[in-house]
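Q: Coordinates only, no sequence provided:
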């Protein structure tokens, strides 16, 4: 039977999308075993439901609830302060509030633990200065400590979206309410905040996805969430079925949050079109003076101090105290492994993103778009879920054909970890490349085809020069995400190739927080690069 040419063109994209989505789709296969294995899976699920599953559920629920409330309050308050009001230093505050994005949450956890624990410098100084005994501060490694860390590490997601929404829609309505005699508190509570609700909901959904995906903070603090349960089931209990079932439950929660986030984004677009932007440029933020100005300063400075300045200072303290104990020689090896994995993944992810985006550009039919969406299914999927989903089909193939050595190829070389990275971060590169394509008019493609350029020539001669900035941004974003990725790296990294993230986690877990400062600060320095570029982009608008 002759295959239509369109199928030949779609087949490579379908194979690529299948490779990227296989670790996620394989999880559902763990719920469909038959015979004795099926009975075993149901028995394991019933046993977990009677023992650990309720604890995982309630701990994850309370953690997510308190983090969502805290991040929404901090992000919304800071966004309103820098958008609706004018005070000295407001422009500087706009980008300073982005700095916690450069701090991985687990690095913030290490820093606060080192400074606030029973043997930390603060409690030692308090006991020595005031003659006190015992523990003087609450335990950092607790659910409350994790909530504190996540709030001040993740509030910028809410801040960014709320700031954009308020800047586009609220300024002129606030001015209209002022002319009608409404006092300041009514203008903020009854005009500005309701307009920003879809943006805040979208930001909170992103915060919750990051919280659910985290492994470093909850594992280090000893909090039993779904993520730590997945690793315990796989690595400690050697039970792939239990790990797959927990991973699927976590994936369902993430998919629910993705649906809520996309729904909130649609409401944001509807609100933007219905309210209009004509008067936004004419309305000016209200000038603050005196006590209100000081309150705005305090409101904006506090999250920056707690989410960035204080953790960096806590990490710099052991570095300044004794440089000789730091493993400088091994640091070069760790940094080299991180850079190598980041560079390889970034190049491959951008190449895949270009292929997918170019395919949609040439054939924007429903079939091609569906294939591209399938390839992007790994977006926001926790690293723990990707690891389990990747090792499941590898285990099946290894049991079927042990002579292939596929298990050793995936778990002892860079192939497996790069595969996991691509599943997670190809969507990041694809979003950047597609945004670049959106700025290229399709009339250029028609003109190029009339002049004889098509296929590879169209991509290399016409699209590539115009996509240069988007490609560079995609390379940078994927590189930084790989450098900070912890869950997948811990399980799949090749032997003798520890990365900065893994080493920082291992040293902190062994209570060697002074030595963990060096790789942790290196990750912060890398994370500053996209934050700086983001702040420049926002100022240019």
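A: Received, thanks. Everything numeric in this text was worked out from a predicted model, so none of it was measured.
Q: C-alpha only now, for contacts and for neighbours.
A: Noted.
Q: which residues does residue 444 contact?
A: residue 462 (CA atoms under 8 Å, 6 or more residues apart in numbering).
Q: and it, helix, strand or coil?
A: Under the three-state scheme (DSSP: H, G, I helix; E, B strand; the rest coil), residue 444 adopts helix.
Q: Distance check, it against residue 459.
A: 11 Å (CA to CA, to the nearest Å).
Q: What of residue 369?
A: Separation of residue 369 from residue 459 (CA to CA): 19 Å.
Q: do the same with residue 166
A: 38 Å.
Q: Give me the neighbour count for residue 212.
A: Residues near residue 212, counting by other CA atoms under 10 Å, number 24.
Q: so what does the one helix or strand it maps to touch, helix or strand wise?
A: For residue 212, the host element (DSSP states H and E) is helix 193-213. Here helix 193-213 touches helix 53-84, helix 143-179, helix 226-231, helix 240-275, going by 3 or more CA pairs under 8 Å, 6 or more residues apart in numbering; DSSP states H and E.
Q: Can you add mean neighbour count and give these back as CSV?
A: Formatted as CSV, the helices and strands packed on helix 193-213 follow (neighbours: other CA atoms under 10 Å):
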stretch, mean neighbour count
helix 53-84, 20
helix 143-179, 23
helix 226-231, 24
helix 240-275, 19
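Q: And the stretch of helix or strand residue 6 belongs to, what's buried?
A: Taking DSSP H and E as the definition, residue 6 sits inside helix 5-29. Neighbour-count burial for helix 5-29, counted by 16 or more other CA atoms under 10 Å, picks out 13-14, 16-18, 20-27.
Q: And the residue lying closest to residue 420 once chain neighbours are set aside, how far from residue 33?
A: Leaving aside its chain neighbours, residue 420 sits nearest to residue 386 (6.4 Å; criterion: CA to CA, 6 or more residues apart in numbering). Separation of residue 386 from residue 33 (CA to CA): 20 Å.
Q: hmm, back to that, what residues of the helix holding residue 212 count as buried?
A: Those would be 193, 195-213, for helix 193-213 by 16+ other CA under 10 Å.
Q: Alongside the first one, take a look at this:
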């Protein structure tokens, strides 16, 4: 267990070490601090604030509507609002560039229809801008807030909401004064997750011309060939992530609410009709269409139209690489998660039990930072392996980690260890420790208990954990761009390369494969967490169940 913890923490420590002790040759840091860092920090902060406001508005509003009201399409929307989670931000960005850019479908049709010759003849909103990035990223990331908010609204006391109504508060006042403050911890968690994804993104901001800290780290390493400069910028990104974690914890501190009483009565959803029902439907359908419907339509259209040219050797190789890397990363990540979860279950030391939670924080670390943090320790390890191999054989030995697929697998397994750990930990929590004690009392060793009792019961949780790591690895772009071997493509980098060359249509098939694969954990998430009774329709009051004084 200690080895797994060390592997997960090493990249973060390496980033800080290289940032402090690395050779900044040719005054790289003064140049970055004077000319790159201020603009990158300002842009990143504006992007984060915009995404926070929009995701909070869309996510909390949609969660309240589908939880508390019935309106046209509300049953479908309870799970459809999660669908944008299946579309990575970089895929949404190039889809909308294909649709709204100067050479895109809409502007081309406008010029043909009205006889305009160039962009100077008309005005059209520029999607390659900071506002465009805020809108597009919010359309994809709002489900984080929607998910946490909806679970919170479902668990709130119905009696408390009813008391608010009896005191004369309407639905809007009840939402603002009662439901929203009670959901503040959940909303803070959802917004924090959305902002961590915003900080991590590199594909969407690169396509849209928004120079964030992530892009600055990427350019500093690949364009300026400065690992120390990239590590110093990555340290600033770590400060952003730390601030998000502390802010989210601060929002939740001392704000836990529990419903009193022996049973939890399900919410009875009110019926919205007329213009109110239409407005609720439009409000909830709009983000689904923007975040999933339109991108899926564009990808499907491109995949069909360019199927012959898209299915080439590059696509087949990229798909094979993604499949192989994701499978190996899923197996390794599952092994790490199983070791940590089993250690937390069996160890008596409270310190070690708490330490087992540390690797889960790696999910909060952007992929770019993780990649920079792996370069130095893996390079040192490779140098030791090569020196040992040369001493043993007398021949040169090729690097094992640096510039190989092994570095990608390790990065994926560390980056998404939190997802696997959460699934396995949930599986263990459903196995009573009394079963362990009964097995031991019958003479079985700890090892036999694990293989014969615990592991068979953990199979659903293990499958879910492996699936989550597999799909997240297929989508991962920032770490892949920095750690991939030379002339080595995955589906994510294949899409990124084609979109960077404005070959959007040819990237459609590879992007569609990623989206279809990503639908699996989204549907699993809906089935496990969201698909629960939230109350029935409005029904007549059964007076026989009321006290005589009220009947």
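A: Sure, I can see it. These figures come from a predicted structure and were not determined experimentally.
Q: TM-score them against each other, please.
A: Superposed pair, TM-score by TM-score structural alignment, normalised by the length of structure 1: 0.91. Supporting alignment: 522 aligned residues with a CA RMSD of 2.2 Å.
Q: residues touching the residue mapped onto residue 507 of structure 1 from structure 2, list them.
A: Taking TM-score structural alignment, the alignment pairs residue 507 of structure 1 with residue 498 from structure 2. Residue 498 of structure 2 makes contact with 504, 506, 507, according to CA under 8 Å, 6+ apart.
Q: Return the subset of these lying in helices.
A: Under the assignment DSSP state H, those contribute 504, 506, 507 to helices.
Q: Most neighbours among those, which one is it?
A: Neighbour max across those (other CA under 10 Å) = residue 507, 27 neighbours.
Q: Leaving out sequence neighbours, find the closest residue to that residue.
A: residue 495 (5.1 Å).
Q: Would you indicate which residues of the helix or strand where the match of residue 507 of structure 1 lies are buried?
A: Residue 498 of structure 2 belongs to helix 491-500 when assigned by DSSP H and E. Buried residues in helix 491-500 of structure 2, defined by neighbour count with 16+ other CA under 10 Å: 491, 492, 493, 494, 495, 496, 498, 499.
Q: now swap in stretch 91-104 of structure 2 and tell me
A: In stretch 91-104 of structure 2, counting by 16+ other CA under 10 Å, buried: 91, 92, 93, 94, 95, 96, 97, 98, 99, 100, 101, 102.
Q: What's residue 160 of structure 2 aligned with over in structure 1?
A: Checking TM-score structural alignment: residue 160 of structure 2 goes with residue 173.
Q: Can you tell me what residue 235 of structure 2 aligns to in structure 1?
A: Taking TM-score structural alignment, the alignment pairs residue 235 of structure 2 with residue 248 from structure 1.
Q: and what of residue 35 of structure 2?
A: Under the alignment (TM-score structural alignment), residue 35 of structure 2 pairs with residue 51 of structure 1.
Q: Tell me, how many residues neighbour the counterpart of residue 473 of structure 2 in structure 1?
A: For residue 473 of structure 2, the equivalent position in structure 1 is taken to be residue 482, counting by TM-score structural alignment. When neighbours are defined as other CA under 10 Å, residue 482 of structure 1 has 27 of them.
Q: Which of the three states applies to residue 482 of structure 1?
A: helix.
Q: who are the neighbours in contact with it?
A: Residue 482 of structure 1 neighbours (CA under 8 Å, 6+ apart): 338, 341, 342, 345, 421.
Q: Which members of the buried residues of stretch 91-104 of structure 2 occur in helices, if any?
A: Short answer: the buried residues of stretch 91-104 of structure 2 in helices (DSSP H) are 91, 92, 93, 94, 95, 96, 97, 98, 99, 100.
Q: out of those residues, who's nearest residue 404 of structure 2?
A: residue 91 (25.7 Å; CA to CA).
Q: Now the aligned partner of that closest one in structure 1: closest residue in space that isn't a chain neighbour?
A: Using TM-score structural alignment, the equivalent of residue 91 of structure 2 in structure 1 is residue 107. The shortest distance from residue 107 of structure 1 to any non-neighbouring residue, by CA to CA, 6+ apart, is to residue 520 (5.9 Å).
Q: I'd like to know how far residue 226 of structure 2 sits from residue 328 of structure 2.
A: With CA to CA as the criterion, residue 226 of structure 2 and residue 328 of structure 2 are 30 Å apart.
Q: Same check on residue 112 of structure 2?
A: 50 Å.
Q: Name all residues that make contact with the residue nearest to residue 507 of structure 2.
A: 91, 507, 508, 510, 511.
Q: tell me which element the residue mapped onto the fourth one from structure 1 falls in.
A: The equivalent of residue 510 of structure 2 in structure 1 is residue 519 (alignment by TM-score structural alignment). Applying DSSP H and E as the criterion places residue 519 of structure 1 in helix 513-540.
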